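>>> Got a sequence here, can you build the structure:
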Amino acid sequence: MSTSTEITSSKSSIENELAATPIVLTIAGSDSGGGAGIQADIKAISATGGYACSVITALTAQNTQGVTGIYPISGEFVEQQLDAVFSDLNVIGVKVGMLSDSDIIHSVAKKIKQYAPQYLVVDPVMVATSGDLLLQASAIDILKSELLPLADVITPNLPEAAALVGGKVPKNEDEMIAMISELRQLGAKSVLLKGGHLEEDTNSTDLLILSDKVERLSNLRINTRNTHGTGCTLSSAIASYLAQGYKLQDAVSLGKEYITQAIIYADKLNIGKGHGPVNHFYSR
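All right, here's what the predicted structure looks like:
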């Protein structure tokens, strides 16, 4: 009898442990090369302690050298995927990445409002590391009006931030700081302005823009060309840490530390002929 009780107790304990795994949904495009998009998101969420599920918004013909084709998924089918995930899984955090047109942005925003996940991280993906355009220009206004105001944090890089506020791409940290007021006006609860494009700087400095203050996060810049998928990876890690219960500032700090380590170890991989991916599972 005691053995049966012990087995039942052990089973219950295992079930509770499994149930505690935070579920994080990534809504993004697929990268056939595996370094960015949905593929990078799933790796980052898994490596940082979450359970990853996904909704694909577009298929890309893509590798480390560039994007040669984009095939958008219909808004209707994106909604079907979202209904399937939310109706069954207890999604705590959502990361949104590539949304290639207005129809898909409408669909995603509608379902986010309907299901109201606890945390929403939006990476306003517009340009790939290779320089290829991933978001139609006509869709930017829809993104700003319908989706960004729902976010706990948005994570634009400097070209994306410039596109969102209709300004010039910052060339130094002072010009990043000058964008703060306009970025706050986008309506998200916070903005992580990423300074990775300031390649001449010794450090890679990001600004976490909150409603009442700005926090500066800086790490030594890593000299590597293998940075494919950095934005996808960082935003997914932040969503994963938020879903695990970390406060926003801690989730962002942990996410930045994770992507820094993934970049440090990127050269241990030998993937492709162009900008290779970061090393998501560097600790293994």
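>>> going forward, measure contacts and count neighbours with C-alpha atoms only.
OK.
>>> what's the spacing between residue 205 and residue 156?
13 Å (CA to CA, to the nearest Å).
>>> What of residue 68?
As judged by CA to CA, residue 68 and residue 156 stand 23 Å apart.
>>> Of these two, which one has the most company?
residue 156 (24 against 10; other CA atoms under 10 Å).
>>> From what I see, the more buried one and residue 193 are in contact.
Yes - between residue 156 and residue 193 there is a contact under CA atoms under 8 Å: 5.6 Å.
>>> hmm, back to that, between residue 205 and residue 156, what contacts are shared?
residue 194 (CA atoms under 8 Å, 6 or more residues apart in numbering).
>>> Next SSE downstream of the helix or strand hosting residue 181?
Per DSSP states H and E: residue 181 is located in helix 180-184. Proceeding N to C from helix 180-184, the next assigned helix or strand is strand 191-194, under DSSP H and E.
>>> residues making contact with that next one?
Residues outside strand 191-194 that contact it (CA under 8 Å, 6+ apart) are 153-158, 161, 176, 183-184, 205-210.
>>> Out of those, which end up buried?
Burial by neighbour count, judged by 16 or more other CA atoms under 10 Å, picks out 153-158, 161, 176, 183, 205-210 from the contacts of strand 191-194.
>>> To compare with the earlier structure, here is another sequence to fold:
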Amino acid sequence: MRIPPRVLTVAGSDSGGGAGIQADLKTMLALGTHGMSVVTAVTAQNSLGVQGAWELPAEAVRAQFRSIVDDIGVQAVKTGMLASPELVRTVARLLAGVDAPVVVDPVGVSKHGDRLLAAEALESVRERLLPTATVATPNLDEVAELTGVKVTDEDGMREAARAILAYGPRWALIKGGHLPGAPVDLLSDGREEHWFRGARHDNRHTHGTGCTLASAIAAHLAKGLDVPQAVGAAKAYVTGAIAAGFPLGAGIGPVDHAWQWG
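The predicted structure follows:
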């Protein structure tokens, strides 16, 4: 009997189903892996924004993680919303004992502009979480918060990658989707550069894009791809999901995680 690769997401719940744990698990299923979850926070969230957020105690996060890793095991881990310094430190300690690739999505603000990471947790992300990452996947706003580097063009993405890599991840994927023009991302380990370019789709329904990309990278790493291959395959999946994004509620709808299934 075939056992699919096992991927763990450590992140917050999105009650609207477009981002967070829900997006992660949908992505993992769509890409042929077995998704598992450690819930770090519960949000009241819909297409209009985040109406409330409640983080779980560190002990609850630790117990979920140990329950999964000690029995089932993992072949890749993805982290998302870690709201407080205590949760960041807790998860970083847990990840240090895992022999599997780790994708860190340093979630700071939701698609709607709602803050999901306390300002006082930034230092813990820099000093404790980023060093555990096989790949860190910040967008340009998160780069600015973590490093002070404000990117306005492609050359600035190189500076951003260097600044993120200085905190210890093996690879940095700088997501340039907020720049004008066609979207471009830069993957770098300080020696190699891989540029990923695509068309910009005329579709405002992009909720969950960052979570989906990070989870897709983790899924492909669990399947045995190297980092540049995993990022390339994940980008192709996310591009299709964005093109198929659909309206939901009165605001910004989600990407379509099942777009490949027609």
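>>> circling back to that earlier point, which of the buried ones among the contacts of strand 191-194 of the first structure sits closest to residue 13 of the first structure?
residue 153 (34.3 Å; CA to CA).
>>> which residues in the second structure form strands?
Taking DSSP state E as the criterion, the second structure contains strands spanning 6-14, 34-46, 49-55, 76-79, 102-104, 135-136, 171-175, 184-188, 193-197.
>>> now the ones you listed in JSON lines, with distance to residue 114 of the second structure?
Listed next are the strands of the second structure as JSON lines, based on distance: least, CA to CA, whole Å:
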{"stretch": "strand 6-14", "distance to residue 114 of the second structure": "13"}
{"stretch": "strand 34-46", "distance to residue 114 of the second structure": "10"}
{"stretch": "strand 49-55", "distance to residue 114 of the second structure": "6"}
{"stretch": "strand 76-79", "distance to residue 114 of the second structure": "18"}
{"stretch": "strand 102-104", "distance to residue 114 of the second structure": "20"}
{"stretch": "strand 135-136", "distance to residue 114 of the second structure": "21"}
{"stretch": "strand 171-175", "distance to residue 114 of the second structure": "19"}
{"stretch": "strand 184-188", "distance to residue 114 of the second structure": "24"}
{"stretch": "strand 193-197", "distance to residue 114 of the second structure": "28"}
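>>> can you tell me which of these comes nearest to residue 148 of the second structure?
Across the strands of the second structure, closest to residue 148 of the second structure is strand 171-175 (CA to CA), at 14.1 Å.
>>> so that closest one versus strand 193-197, what angle?
With axes from the mean of the first three to the mean of the last three CA atoms, to 10 degrees applied, the angle from strand 171-175 of the second structure to strand 193-197 works out at 30 degrees.
>>> so strand 171-175 of the second structure corresponds to what in the first structure?
Alignment of strand 171-175 of the second structure against the first structure: residues 190-194, by TM-score structural alignment.
>>> ditto for stretch 56-68 of the second structure
Mapping stretch 56-68 of the second structure onto the first structure (TM-score structural alignment) gives residues 73-85.
>>> now that stretch, how far from the chain's geometric center?
Here stretch 73-85 of the first structure is found 19 Å from its chain centre; the criterion is CA atoms, centre = their mean, to the nearest Å.
>>> buried sites along it?
In stretch 73-85 of the first structure, counting by 16+ other CA under 10 Å, buried: 73, 75, 78, 79, 81, 82, 85.
>>> Relative to residue 236 of the first structure, how far out is the fourth one?
Here the distance between residue 79 of the first structure and residue 236 of the first structure works out to 21 Å (CA to CA).
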